[in-house]
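Visitor: here is my input, please return the structure:
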Amino acid sequence: MKTYKKIILSSAFGAGLLFSVTSCVNDLDTVPLASTETTSDKVFSENLDVYTSSLAKIYSGLAIGGNSGGEGDQDIAGVDGGSQASFLRGLWNLQELTSDEAHCCWGDAGVNDLNTMTWSSGNVFIKGLYYRFLYQVQLSNAFLRQTTDGELASRNVSDSDKAIIKQYRAEARFHRALAYYYLLDMFRNVPFVNEESAIGSYPSQESAQNIFNYIESELLAIESDMINPTVGFSSTEYGRATKAAVWTLLSRLYLNAEVYIKAPKYTEAITYCNKVINAGFKLEPVYANLFKADNYKSKEIIFPIRYEGADNQTWGGMTFIICSTVPSSMKGEINAQDAWQGNRAKISLVNTFKKEANSDKDSRMSMVRTDKTENQEIVNPSIYPGNGTPIVKYVNKNSDGTNPASNLVWVDFPLFRLGEVYLTYAEAVLRGGTGGSKAQAVQYINDLRLRAYNNDSSSAITADDLTLDFLLDEKGREFFFEAQRRTDLVRYNKFTGDNYIWTWKGNTQAGRSVESFLNIFPLPADEVGSNSNLTQNPGY
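Guide: As a prediction, the model looks like this:
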């Protein structure tokens, strides 16, 4: 079982005491970015614990949507904290349901619009995730305002504590950069505020280029102040963002730069992949163990979103990912408190595996439970189980088969892991980046495949096999249901248009071409309505 350190998230930490974000627009229930922020100076003092708890509140925003169990006392008004304003649940929905991998068979308003790529600026799931990102920005800004040299001096904070708080500031800036990265990826031109912005004023909209430049500059600026990478479990460091998290986020940013700012930065992507790889991370020997309750032991995970049973229970996050993808008949087998089974794999995910002649030997394919469905095609989405394929990837049991302390979720979500860095390296090499080699890229891909095929050497590829199309398929096989697919398809120019058609794309069972404006999501209608500085994304 994991040990705790106060810096790591828990619903008890922060508890909403340090930051309050409220709307300055009376007729809106949801928190816009132009919000007033009140921080109690009386709460901050010379006591380091206050700053530790404050930073923990920022971390907790990745895992839960409120300040008490089951999403009570939620962070963002006007949307449900567990289903609509959850960082991980929202990220998963927008990255997976919109792609060729997942389909949600539930009838909740807005869900089918994601399945069929027919969303609008009023979609509640797009709105909820957008505001979650902005909430993370505001928490980070508030922390940074309260931890300046002047503020710390006025409270007589000791020099030793100031050094720790300097590190905390770097972590807060990382979280803000992470939020802006997802805003850039999903919305492109977005409103911008930092700790120097006037509180309560409506922010201006910045271009994708400016947001990209800001994320890059922030990550480069904080690198030296972040803690050194920790490989494997550490009771004091596990779950914290480290230099390796900064490098991994930079590699993602640079891999997608040609999409975001029309400027290729594949050489830079390779540079930061090499930094991560040289830090000592290792592939988890057994693929399935990356998604078990004791995955905190893994030397592959670079930056997780932590889940600790009752300490941060939620209807979003990993509870959602586990319970919504598993058949009810397997609830006990995976030690889940429930099994909702509404999220199914599309036939296109099954086919991504079946492109391999020996796919039946791929241990990753064993998680795609075609034996648990009557029809791999989603013919009638309202009927489930029976339409589409359930996925049993995340299992709330330890790698040795024992159960954790309860059937509440203990599985951490690997937001960054070494497998992604290997795939980024290979793709950046194929796209023309320098500082790497195709031979090394082949080796990294074969390392992933040998693991998947239980060291069967017949799974290895050659340099001739390593193409961009092959890599996209291999990324699908390695990272299915890990909330990355939409971004990958956009980068490959296969998300919209007719280069790649999958079932229910464009709201027909056979699938059809859709317009390119859908490559990015709309800004929420109420955000645009409340801030005259904002221009809606084209097409919406």
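Visitor: CA atoms for contacts and neighbours, from now on please.
Guide: OK.
Visitor: buried residues in stretch 157-169?
Guide: The neighbour-count check on stretch 157-169 (16 or more other CA atoms under 10 Å) flags 157, 161-162, 165-169 as buried.
Visitor: please provide the structure for the following sequence as well, for comparison with the first:
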Amino acid sequence: MKKLINIRYFLIGLGISYFASSCVDLEEEVFSAVTADNFFKTDEEFISALGQAYSSLGGLGNHSGLWSINEIASDEIVVSHKGGDWFDGGVLLQLHQHEFQPDNPFLQNTWNFLFGGINTCNRLIFSFQQLDNPNSPAFIAELRALRALYYYWAMDAFGNVPIVTDFTSTEAPDTKTRKEVYDFILKELNEIIPLLPVAKDGTTYGRMTKWAALMIRMKLYLNAEVYTGTPQWALAAADASEIINSGRYSLSPSYKDNFAINNSGSSENIFVYPYDKVFAGGFNWVMMTLHIVSQSTFNLTQQPWNGYQTLEEFYNSYVDPEKNPGVQGPVWKGLALQPSTGTIDGRLSNFLVGPQTRADGTVLIDPGVEPTDPTGRNGDPNGPPLTFMPYLNEISPGGLRQAGARIAKYEFEMGGTNNMSNDFVIFRLSDVILSLAEARFRLGQTTEALALVNQIRARAGNLSPFTTLTEENLLAERGREMYVEMTRRQDLIRFKKYGSAWWPFAGMNRPKRVHSPGSFLELFPIPAPQILANPKLKQNPGYN
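Guide: Below you'll find the predicted structure:
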């Protein structure tokens, strides 16, 4: 019911947007019109208009935008060039190898996504400001919070971006420094957090609340040293503690519940985008990661694209290969994932690995497997069984069709379409707990930090608690818990590991681009089309 309420309002909002922008016959007799005088009278009417701003978030769950650039540029995800598939002009290889180019279309798509969302927020804020209505201030605060989220993502990715708040301005905006953007976001959040709703119920599901806005501010403070040069660990800890102590959120008993098809009941998710395969499409991971013949595994209505894969080293971080012989690098030697000894991380549900079958349980054959596949499964003249291997042989040009653990964090629907109905998790309590642990750790409060991290490990499954906490195991735990939640690139930068000699390319037959902490490569370049369209924008250093 929560999801249906919100999708209903989103759709009404989209309908208003279409009505307002479509062409009309000037000879037509108009019987009604949506205006400020006759529409913005009730909360429901305001919320339906707000749906236009929230619907912009629908770009998060698909290929070639903000999520893609963050994940492919991290050590979590790669899209290998598989024969004639997925070269795409080399743009995906550029992202993963940190050879960022201003003309990469993924960067342009990301910029359009972010500033399209900002523009919609500005337009609605302007509309609401024209109203003499007691409802306006609360909804304007909500829009400012959402705009702050878009700016936070823009600052994190591109650093120096324009600040635009006046919808009526016709002047091309100047580039602002990363510090100026940080200060702007912080000022906005400080002003509007007291005005935002505190409820966690069907009326606020999928909308900006005090807790979601606090989480944006917490993340600003957590990364303040990267963004401004001045750490703010104590302030990050204060915001994280306020969210936790509110008592409105709790860890779900099962990690997987947060990402189920029907995950609107999660006690842990703080802010989501409510996708729906019929009414709010665009969540395409089922297409992006599954093998072509996986269509038969889930009886999908369309054939997947066989693209996104997990790096072998990242997958192996969940499993001790000495205790769990199912993972032995650099080649996949076996298929057993349940060891007779040792411990197993319940968060391996993040991945799809091993033999795959049809929906009826029969063996699923991959007739197009390469003759060079090294696993010794080429004896069958009909082709070997489809088997997802954590092993990745190379990034290009001969990436194997079956290589790489596939992204299975969100439950796949049997009989599903190319659009998934799981609500996309933007913020959740686990991140808050681990962020508080890190802030405490940085402040020297290691006992409390250790206890917080072990909360997460205890929920993960049959794992031993850490007895000590180090930067290395704290970063690794964040990685395991927050896999593909668009935090990894940011975490690697904050922990000074991004692009370092530690960067894993083992076995992938490509040179790695090693760079030191603080490198210009920690920012993406401003997209070339934006520089051409607005000469006032300044390209980030290193990309000129």
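Visitor: among the buried residues of stretch 157-169 of the first structure, which lie within helices?
Guide: Counted as lying in helices by DSSP state H, out of those, are 161-162, 165-169.
Visitor: closest to E374 of the first structure out of these?
Guide: The closest of these to E374 of the first structure turns out to be Y168 (CA to CA; 51.4 Å).
Visitor: what's the residue closest to the geometric middle of the second structure?
Guide: In the second structure, the residue lying closest to the centroid (CA atoms, centre = their mean) is M486, at 3.6 Å.
Visitor: mind listing what whatever residue of the second structure lines up with M226 of the first structure touches?
Guide: Under the alignment (TM-score structural alignment), M226 of the first structure pairs with L196 in the second structure. Going by CA atoms under 8 Å, 6 or more residues apart in numbering, L196 of the second structure touches 138, 141-142, 208-210.
Visitor: using JSON lines, lay out the residues you listed together with distance to S516 of the second structure.
Guide: JSON lines is the format used below for those (distance: CA to CA, whole Å):
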{"residue": "A138", "distance to S516 of the second structure": "45"}
{"residue": "A141", "distance to S516 of the second structure": "40"}
{"residue": "E142", "distance to S516 of the second structure": "39"}
{"residue": "M208", "distance to S516 of the second structure": "37"}
{"residue": "T209", "distance to S516 of the second structure": "38"}
{"residue": "K210", "distance to S516 of the second structure": "37"}
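Visitor: show me where the stretch 1-150 of the second structure has its strands.
Guide: For the stretch 1-150 of the second structure, the strands defined by DSSP state E, counting those that start in this stretch occupy 77-78.
Visitor: what do you get for the first structure?
Guide: Counting by DSSP state E, the first structure has these strands, from start to end: 20-23, 35-38, 66-68, 72-74, 102-104, 190-191, 205-206, 301-305, 343-345, 413-417.
Visitor: how about the ones you listed in JSON lines, adding distance to F87 of the first structure and mean neighbour count?
Guide: Shown next, in JSON lines, are the strands of the first structure (distance: least, CA to CA, whole Å; neighbours: other CA atoms under 10 Å):
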{"stretch": "strand 20-23", "distance to F87 of the first structure": "17", "mean neighbour count": "20"}
{"stretch": "strand 35-38", "distance to F87 of the first structure": "20", "mean neighbour count": "17"}
{"stretch": "strand 66-68", "distance to F87 of the first structure": "11", "mean neighbour count": "23"}
{"stretch": "strand 72-74", "distance to F87 of the first structure": "13", "mean neighbour count": "17"}
{"stretch": "strand 102-104", "distance to F87 of the first structure": "18", "mean neighbour count": "28"}
{"stretch": "strand 190-191", "distance to F87 of the first structure": "18", "mean neighbour count": "23"}
{"stretch": "strand 205-206", "distance to F87 of the first structure": "23", "mean neighbour count": "18"}
{"stretch": "strand 301-305", "distance to F87 of the first structure": "10", "mean neighbour count": "25"}
{"stretch": "strand 343-345", "distance to F87 of the first structure": "18", "mean neighbour count": "29"}
{"stretch": "strand 413-417", "distance to F87 of the first structure": "11", "mean neighbour count": "21"}
